[in-house]
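**Q** quick one, what's the 3D model for this:
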Amino acid sequence: MALRPVQVNIKALDGSAVGRFWAEALGWSVFRPGVTTYVAPAGELVWPHSVDVCLDIVPVPEPKSATKNRVHLDLATRSAAHQAELVARLQALGATPAQVGQGDVPWTVLADPEGNEFCVLEPREVYRDTGPIAAVVVDCEDPRAMARFWGRAMDWTVREVTDEQATLRSAGGVGPYLEFLRAPGGKTVPDRVHLDLLPYPGDDRAAEVARLRALGATDLDVGQGDVPWTCLADPEGHEFCVLAPS
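**A** This next block holds a predicted model:
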């Protein structure tokens, strides 16, 4: 049994507008299968996507707080010129510069139109084949503990573990990375951005949820009511959902 990350869930006051921004930012398409806005590679709607971790923008009535999100996206670039061009294009689309204590770094920190932080990275060889999303990045207190939990929770491979960072990627070596970076301070507000996981066809979702609880996940009540997915939190309180196969 195993789980795979299939989408990054982003809460938004205006899901359609935020979805359009991210579709333009990534060169992907917008789909509206229901109340959410799904952003995925161009073409017909494919869910789950076989390679990319896509975006699902969920409308909520509350705006983002001033607190930095604990989960953000890093975008890949091919060259210094591409990085500069992408930053300029994103700002024209409504992104704004963001200060998160980054200091003098070679990447650019921006926020989407509703304040969700993300980074446009300088060219890095490690991300040459990821597609537009280089990594889904999670702030944490203990990268080693996160590698143990998430390495067992999912079928992705743990690539690197240090006191400062843990990195996972799909077993096939395709798509974005999942990175846990050491950052001071724990969770203080509900997560605005989180991962959604999906069992493989034929696997039992209830059994997968029980397995996650045994690994240290805890049940989470975010007012979801009676829904076909299960809301959980990892050992450091990062929210995530286990979806039901369609």
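**Q** C-alpha from now on. contacts and neighbour counts both.
**A** Will do.
**Q** buried sites along the longest helix belonging to the chain?
**A** For the chain, the helix reaching the highest residue count under DSSP state H is reported as helix 80-93. For helix 80-93, a neighbour-count test (16 or more other Cα atoms under 10 Å) marks 83, 86-87, 90-91, 93 as buried.
**Q** and for that helix, what's in contact with it?
**A** Residues outside helix 80-93 that contact it (Cα atoms under 8 Å, 6 or more residues apart in numbering): 21, 24-25, 77, 108, 120-123.
**Q** Proceed likewise with the subsequent sequence, for comparison:
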Amino acid sequence: MGPGPGSNERKHDEGGVTGGSTADERSGQRETCGTEDVRIGGVALRLVQVNFKALDGLAVGRFWAEALGWSVFRPGVTTYVGPLGGFVWPHPVAVGIDVVPVPELKTTTKNRVHLDLATTSAAHQAELVARLKELGATPADVGQGDVPWTVLADPEGNEFCVLEPREIYRDTGPIAAVVVDCTDPRAMARFWGEAMDWTLHEVSDDHARLRSAKGVGPYLEFLRTPDVKTTPDRIHLDLLPYPGDDQAAEVARLKALGATPADVGQGDVPWTVLADAEGNEFCVLAPA
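**A** As a prediction, the model looks like this:
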């Protein structure tokens, strides 16, 4: 589900990009950044990456690196995608993508978690859609109808949206939002607002929107849908305690908030797999 501590050996992608994917490896990249790694408000978890399952993790990782203008880091079996430029991992500006190889194909069921990509103009949106198709993205119909955004799927069928320009996303970076389908956005906002050190910006019966308390990076959004979860999530969220905090204590706190243990065949791993009140799996990683 999520990466645990592993080898610190840096490896190069065949495309010539260096880096690392485990918590231990990425936390060692201590470069200068504008936002220090400090807790806000006493809550000891933060969203650090979006985890994708894929048959070909490297190919999917390369697609997303090209799509976002980021780089591929691969120190082992997982492929991490994130930006260069002096960011310390983890960093709220750069909620990365960690791609884990699995033997199962994606089902025809729409993913309950997807990415929304930001654009700055109509021309930028059209240009980005065209470039993504050249990279291997295909049009996707999820029942969206006539809307100003474009729905695509990556090379393994994971749906995502290229949004029309929106003022709210002007400073998020290439990922405008990580979007989770749900039946009760208010309940999800309560749980995730308590689970993480993110701030609730907006909530209604139809949607909820949170963002890092530092006011940077993508939003985490919950969108009301009539669909009920029927399969394990192909895409999920990975949370990380702050340095010096206790993973077991954080897991206990999440259970008190309503999270339940989840078995997705992970076996004996250093991270803990839980599910929120609507059954969406997520991982609590071991502190770096």
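**Q** still on that earlier bit, please work out which residues of the second structure line up with the longest helix of the first structure.
**A** Helix 80-93 of the first structure lines up with residues 122-135 of the second structure when matched by TM-score structural alignment.
**Q** with distance to Pro199 of the first structure added, can I get the buried residues of helix 80-93 of the first structure in CSV?
**A** Below are the buried residues of helix 80-93 of the first structure laid out as CSV (distance: Cα to Cα, whole Å):
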residue, distance to Pro199 of the first structure
Gln83, 36
Leu86, 35
Val87, 36
Leu90, 34
Gln91, 37
Leu93, 35
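**Q** ranges for the strands of the stretch 51-200 of the second structure?
**A** 71-73, 79-82, 96-101, 113-117, 138-139, 150-153, 159-162, 175-182, 198-203 (DSSP state E, counting those that start in this stretch).
**Q** now render the ones you listed as TSV, adding distance to Leu223 of the second structure and mean neighbour count.
**A** Formatted as TSV, these follow (distance: least, Cα to Cα, whole Å; neighbours: other Cα atoms under 10 Å):
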stretch	distance to Leu223 of the second structure	mean neighbour count
strand 71-73	29	26
strand 79-82	25	29
strand 96-101	21	25
strand 113-117	10	23
strand 138-139	21	18
strand 150-153	16	20
strand 159-162	14	22
strand 175-182	5	23
strand 198-203	10	18
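**Q** right, and these - which one's nearest Val228 of the second structure?
**A** Among the strands of the stretch 51-200 of the second structure, the nearest to Val228 of the second structure by Cα to Cα is strand 175-182 (7.9 Å).
**Q** coming back round to it: next, the angle strand 71-75 makes with the longest helix of the first structure.
**A** Relative orientation of helix 80-93 of the first structure versus strand 71-75 (axes from the mean of the first three to the mean of the last three Cα atoms, to 10 degrees): 130 degrees.
**Q** now helix 80-93 of the first structure on the second structure. Mean distance?
**A** After superposition onto the second structure, helix 80-93 of the first structure sits on average 0.1 Å from its aligned residues (mean Cα distance after the TM-score superposition for the first structure).
**Q** return the distance of that helix from the chain's centre.
**A** 21 Å (Cα atoms, centre = their mean, to the nearest Å).
**Q** before we move on, back to that, need the contacts of helix 80-93 of the first structure in TSV with distance to Thr230 of the first structure, can you?
**A** Shown next, in TSV, are these (distance: Cα to Cα, whole Å):
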residue	distance to Thr230 of the first structure
Phe21	28
Glu24	31
Ala25	30
Thr77	35
Thr108	35
Val120	32
Leu121	33
Glu122	37
Pro123	37
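**Q** which pair in the residues you listed has the greatest spatial separation?
**A** That would be Phe21 and Pro123, which, of the contacts of helix 80-93 of the first structure, are the farthest apart (Cα to Cα) at 22.4 Å.
**Q** nearest to the spatial middle of the second structure, which residue is it?
**A** Val50 (2.1 Å; Cα atoms, centre = their mean).
**Q** show me what that one aligns to in the first structure.
**A** With TM-score structural alignment as the criterion, Val50 of the second structure matches Val8.
**Q** so which residues make contact with the one helix or strand its match maps to?
**A** If you go by DSSP states H and E, Val8 of the first structure is part of strand 3-12. Outside strand 3-12 of the first structure, the residues that touch it by Cα under 8 Å, 6+ apart are 18, 48-49, 52-64, 114, 153-156, 192-200, 208.
**Q** filter those to the buried ones?
**A** 18, 48, 52-59, 64, 114, 153-156, 192-199, 208.
**Q** ok, Lys68 of the first structure - contacts?
**A** So Lys68 of the first structure contacts 100, 116-117 (Cα under 8 Å, 6+ apart).
**Q** and if we set it to 6 Å?
**A** Listed by Cα atoms under 6 Å, 6 or more residues apart in numbering, Lys68 of the first structure has no contact partners.
**Q** quick one: the counterpart of it in the second structure from Val147 of the second structure, how far?
**A** Under the alignment defined by TM-score structural alignment, Lys68 of the first structure corresponds to Lys110 in the second structure. According to Cα to Cα, to the nearest Å, Lys110 of the second structure and Val147 of the second structure sit 18 Å apart.
**Q** related to what we said a few turns ago, farthest-separated two in the buried residues of helix 80-93 of the first structure?
**A** Maximum distance among the buried residues of helix 80-93 of the first structure (Cα to Cα): 15.3 Å, for Gln83 and Leu93.
**Q** so where do the helices sit in the first structure?
**A** 15-26, 80-93, 143-153, 205-215.
**Q** check the fit of the third one onto the second structure and give the mean distance.
**A** Per the superposition on the second structure, helix 143-153 of the first structure and its aligned residues are separated by 0.4 Å on average (mean Cα distance after the TM-score superposition for the first structure).
**Q** what's the angle between that helix and helix 205-215?
**A** Using the same axes, to 10 degrees: helix 143-153 of the first structure against helix 205-215 is 150 degrees.
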